[in-house]
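A.B. asks: 3D, please:
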Amino acid sequence: MSTASASYPIGTPGTPWGDAERAEWLLQQSHQRSYESEVLSIVERLRQHFDVEQYGLLEYGPGSYPLMAIRSRQWREDLPVMLITGGVHGYETSGVHGALQFVEQQAENYAGRVNLLVAPCVSPWAYERIHRWNPHTVDPNRSFRENSPAEESAALMRLVAPLGDRVLMHMDLHETTDTDESEFRPALSARDGEPFEPGEIPDGFYLVDDSETPHSGFQQAVIEAVEKVTHIAPADDNGKILGSPMVAPGIIQYPLKQLGLCAGMTSAPYRTTTEVYPDSPRATPEQCNAAQVAAVCAGIDYALAQP
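C.D. replies: Coordinates of the predicted model:
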């Protein structure tokens, strides 16, 4: 677990960023890994057994990023849709690779029972730069709303919109990392001209349910599956995780739609945001990916078992 308190090196404390500060921030972002070799190559390999489609194209400076989705090949209009999204925050690695690993290892087990729609890397520019925002300092995971300021979010909403109320489950795969506290939350406070208040990163896996339409049975089924793979985050001394009351072991709640979160983009009765802690000394990258896969499988199994 990590805590930090420091002023951010860009901007004037108490003053929201303008164009100059955003440009200064963008200049500091560097290409650190390859979306093409680490993500698109796997997606291409999956074409052997799944339908793959490009649902958008991001044009950021000299770079172009095709947005890719994977569908069940035996898509049937009479089957429910299970939506899995990853990499809405590009730096959250197991969200991306957990989604891809689910398709590679488990998806065919559900053939003929569900329609799977997987968007494994919603924010590829941020994936390459290991960041939370897009190049306009916009957080895609606060942008799933009408007239979205993030093209990453708008493109995914366009992809999903034709499905209507057929989405039975949506699982959005995330991580909470030490850099949330050392970089991303301080940057957010600086961008918005607000004081940074240090917090504590939870050590372990947890879920974010919808406070408006909670479904405790679904969340608990996912927690029970994941705790066989990695440890579940405990509450802090105040009974909270990241400032939100823990309503059950490893479960907190946010108003998903109100906050513009990806997990709130559909009316699916079963939906959640997973949060893995990759910086824990008790978890390996392989465990983090496996925890995401276990969560997806448990969620689908639970949804299918309901009358």
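
A.B. asks: going forward, measure contacts between C-alpha atoms and count neighbours the same way
C.D. replies: Fine.

A.B. asks: ok, residue 35 to residue 50 distance?
C.D. replies: Going from residue 35 to residue 50 by Cα to Cα, to the nearest Å gives 20 Å.

A.B. asks: in the stretch 201-307 of the chain, which spans are strands?
C.D. replies: Here the stretch 201-307 of the chain has its strands, by DSSP state E, counting those that start in this stretch, at 206-210, 240-241, 244-245, 251-254, 270-276.

A.B. asks: export these to a markdown table and tack on distance to residue 171?
C.D. replies: As requested, the strands of the stretch 201-307 of the chain are exported to a markdown table (distance: least, Cα to Cα, whole Å):
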| stretch | distance to residue 171 |
| --- | --- |
| strand 206-210 | 10 |
| strand 240-241 | 20 |
| strand 244-245 | 20 |
| strand 251-254 | 14 |
| strand 270-276 | 5 |
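
A.B. asks: quick one: closest of the ones you listed to residue 158.
C.D. replies: For the strands of the stretch 201-307 of the chain, proximity to residue 158 was assessed by Cα to Cα; strand 270-276 is nearest, at 18.8 Å.

A.B. asks: quick check: which helices or strands does that closest one pack against?
C.D. replies: Under the contact criterion of 3 or more Cα pairs under 8 Å, 6 or more residues apart in numbering; DSSP states H and E, strand 270-276 touches strand 167-175, strand 206-210, helix 285-305.

A.B. asks: and the longest one with strand 270-276, angle?
C.D. replies: In this case it means helix 285-305. Inter-element angle recorded for helix 285-305 and strand 270-276: 170 degrees (by axes from the mean of the first three to the mean of the last three Cα atoms, to 10 degrees).

A.B. asks: what do you get for the first one?
C.D. replies: Strand 167-175 and strand 270-276 are oriented at 10 degrees to each other (the same axes, to 10 degrees).

A.B. asks: and this one, please, so the two structures can be compared:
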Amino acid sequence: MHGNDYPIGTPGTPWGDAERAAWRQQQSVKRSYRDDVITRLDGLNDAFECVQYGSLPYDTEYPLFALKSRQWDHQRPTALITGGVHGYETSGVHGALQFAEQGAGAYLDKLNLVVCPCVSPWGYETINRWNPEAVDPNRSFLNDSPAPESAALMAFVGQLPGALLVHIDLHETTDTDNSEFRPALAARDGVTHDEWDIPDGFYLVADSHKSELAFQQHIIRAVAKVTQIAPADGQGRLIGEPILDNGIIEYAAKPLGLCMGLSDAPFVTTTEVYPDSPNASPQNCNDAQQAAVQSALDYALGVRS
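C.D. replies: Sure thing, here's the model as predicted:
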């Protein structure tokens, strides 16, 4: 499906307020941010301080929460883990929570940890890539951001004491990227987007301005023990991009407004899990996200020591 096939808008014409409103009216709540995310934060009080860093200005109130190391040490480096920037990418949210619950304890005496498990709760509840204004938060980490989700996270991270050593942003690539989200994007912008092959497996997106290939390779090796790494397509690419190495591509993070570009951390990456694979399960996807986070932290700490 291309933008011309999408049921909202006029082919070749970008959406205006009426089309965005029509799109928004089609969305509905399908799961609970409060039940799935907020209730799990209470169980982490011993290790983390739960900080509300914002609230979204939508019809339903969506408070935004971060978990922050309770025993903060200014002599330690800081690591940021973000999930749910695209709310529909489920293992990004639950992988971040699983790391906080099961894996973080091994790092609390080495790093200051900040975990933002669900950056886009409206997107999580409605299973959407965009926010209610049809804006993609993961293209909005920019000055004067058009997405309140992105602006709130940027402001919060900007006031953290010290500099970040590492930032891991947890994402998924799903079959609905081709069936819904790319056609919607084409219609919204009044253009045509070709479909791409959805990679069958895990891959990483590095920041082309600081690829740190050895860092990315370290994560791929760790995740390969948990789930399959996405092979290249027939053109030797992943989602249309040239491959740097097995399961690794790169984007220019800051110019594109990607979440992984919100700081000057030297070690950054975006994970991409494929939940629609016949070889995957929700638990396997969460495990892959946790393995990616822990291997990223291990590498960054090893380089720093």
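
A.B. asks: closest one to residue 220 of structure 1 among the strands of the stretch 201-307 of structure 1?
C.D. replies: Closest of those to residue 220 of structure 1 is strand 251-254, at 8.0 Å (criterion: Cα to Cα).

A.B. asks: average offset of that closest one relative to structure 2?
C.D. replies: Following the fit onto structure 2, the mean deviation recorded for strand 251-254 of structure 1 is 0.2 Å by mean Cα distance after the TM-score superposition for structure 1.

A.B. asks: so for that strand, what gets flagged as buried?
C.D. replies: Across strand 251-254 of structure 1, burial judged by 16 or more other Cα atoms under 10 Å covers 251, 252, 253, 254.

A.B. asks: stretch 196-208 of structure 2 now?
C.D. replies: Buried, per 16+ other Cα under 10 Å, within stretch 196-208 of structure 2: 198, 199, 200, 201, 202, 203, 204, 205, 206, 207.

A.B. asks: can you check stretch 164-181 of structure 2 too?
C.D. replies: In stretch 164-181 of structure 2, counting by 16+ other Cα under 10 Å, buried: 164-175, 177-178, 180-181.

A.B. asks: what stretch of structure 1 does it fall on?
C.D. replies: Using TM-score structural alignment, stretch 164-181 of structure 2 lines up with residues 167-184 of structure 1.

A.B. asks: ends of that stretch, what's the gap?
C.D. replies: 32 Å.

A.B. asks: what does stretch 143-153 of structure 2 give?
C.D. replies: 12 Å.

A.B. asks: and of the strands of the stretch 201-307 of structure 1, who's closest to residue 18 of structure 1?
C.D. replies: It's strand 251-254; of the strands of the stretch 201-307 of structure 1, that one is closest to residue 18 of structure 1 (Cα to Cα) at 29.3 Å.

A.B. asks: from the chain's centre, how far out does the match of stretch 164-181 of structure 2 sit?
C.D. replies: In this view, stretch 167-184 of structure 1 has its centroid 5 Å away from the chain centroid, taken as Cα atoms, centre = their mean, to the nearest Å.

A.B. asks: same question, stretch 273-280 of structure 1
C.D. replies: Here the centre of stretch 273-280 of structure 1 is set off from its chain's centre by 11 Å, with Cα atoms, centre = their mean.

A.B. asks: in it, which residues are buried?
C.D. replies: For stretch 273-280 of structure 1, burial by neighbour count (16+ other Cα under 10 Å) applies to 273, 274, 275, 276, 277, 278, 279, 280.

A.B. asks: so what corresponds to the first one in structure 2?
C.D. replies: Matched to structure 2 by TM-score structural alignment, residue 273 of structure 1 sits across from residue 270.

A.B. asks: dump the residue contacts of that match.
C.D. replies: Residue 270 of structure 2 makes contacts with 168, 169, 170, 171, 204, 205, 206, 260, as judged by Cα atoms under 8 Å, 6 or more residues apart in numbering.

A.B. asks: measure the first one to residue 113 of structure 2 for me?
C.D. replies: Read that as residue 168 of structure 2. Distance from residue 168 of structure 2 to residue 113 of structure 2, by Cα to Cα: 11 Å.

A.B. asks: swap in residue 27 of structure 2?
C.D. replies: Going from residue 27 of structure 2 to residue 113 of structure 2 by Cα to Cα gives 34 Å.

A.B. asks: ok, those two, which is more surrounded?
C.D. replies: Higher neighbour count among residue 27 of structure 2 and residue 113: residue 113, with 27 against 14, using other Cα atoms under 10 Å.

A.B. asks: the more buried one maps to what in structure 1?
C.D. replies: Under the alignment (TM-score structural alignment), residue 113 of structure 2 pairs with residue 116 of structure 1.

A.B. asks: ok, back up a step: so which of the helices and strands packed on strand 270-276 of structure 1 is nearest residue 197 of structure 1?
C.D. replies: strand 167-175 (20.4 Å).

A.B. asks: next secondary structure after the closest one?
C.D. replies: Next along the chain after strand 167-175 of structure 1, taking DSSP states H and E as the criterion, comes helix 178-179.

A.B. asks: now do the helices in structure 1.
C.D. replies: Taking DSSP state H as the test, the helices found in structure 1 are 19-27, 35, 41-45, 93-105, 124-129, 151-160, 178-179, 185-192, 216-226, 285-305.

A.B. asks: any chance of those helices in a markdown table, with distance to residue 81 of structure 1 too?
C.D. replies: What follows is these, written out as a markdown table (distance: least, Cα to Cα, whole Å):
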| stretch | distance to residue 81 of structure 1 |
| --- | --- |
| helix 19-27 | 38 |
| helix 35 | 27 |
| helix 41-45 | 20 |
| helix 93-105 | 15 |
| helix 124-129 | 24 |
| helix 151-160 | 10 |
| helix 178-179 | 34 |
| helix 185-192 | 34 |
| helix 216-226 | 16 |
| helix 285-305 | 10 |
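
A.B. asks: what's the closest of those helices to residue 243 of structure 1?
C.D. replies: Nearest to residue 243 of structure 1 among the helices of structure 1 is helix 185-192 (13.5 Å), distances taken as Cα to Cα.

A.B. asks: and that closest one against structure 2, how far off on average?
C.D. replies: Relative to structure 2, helix 185-192 of structure 1 is 0.2 Å off (mean Cα distance after the TM-score superposition for structure 1).

A.B. asks: check the offset of that helix from the chain's centre.
C.D. replies: 20 Å.
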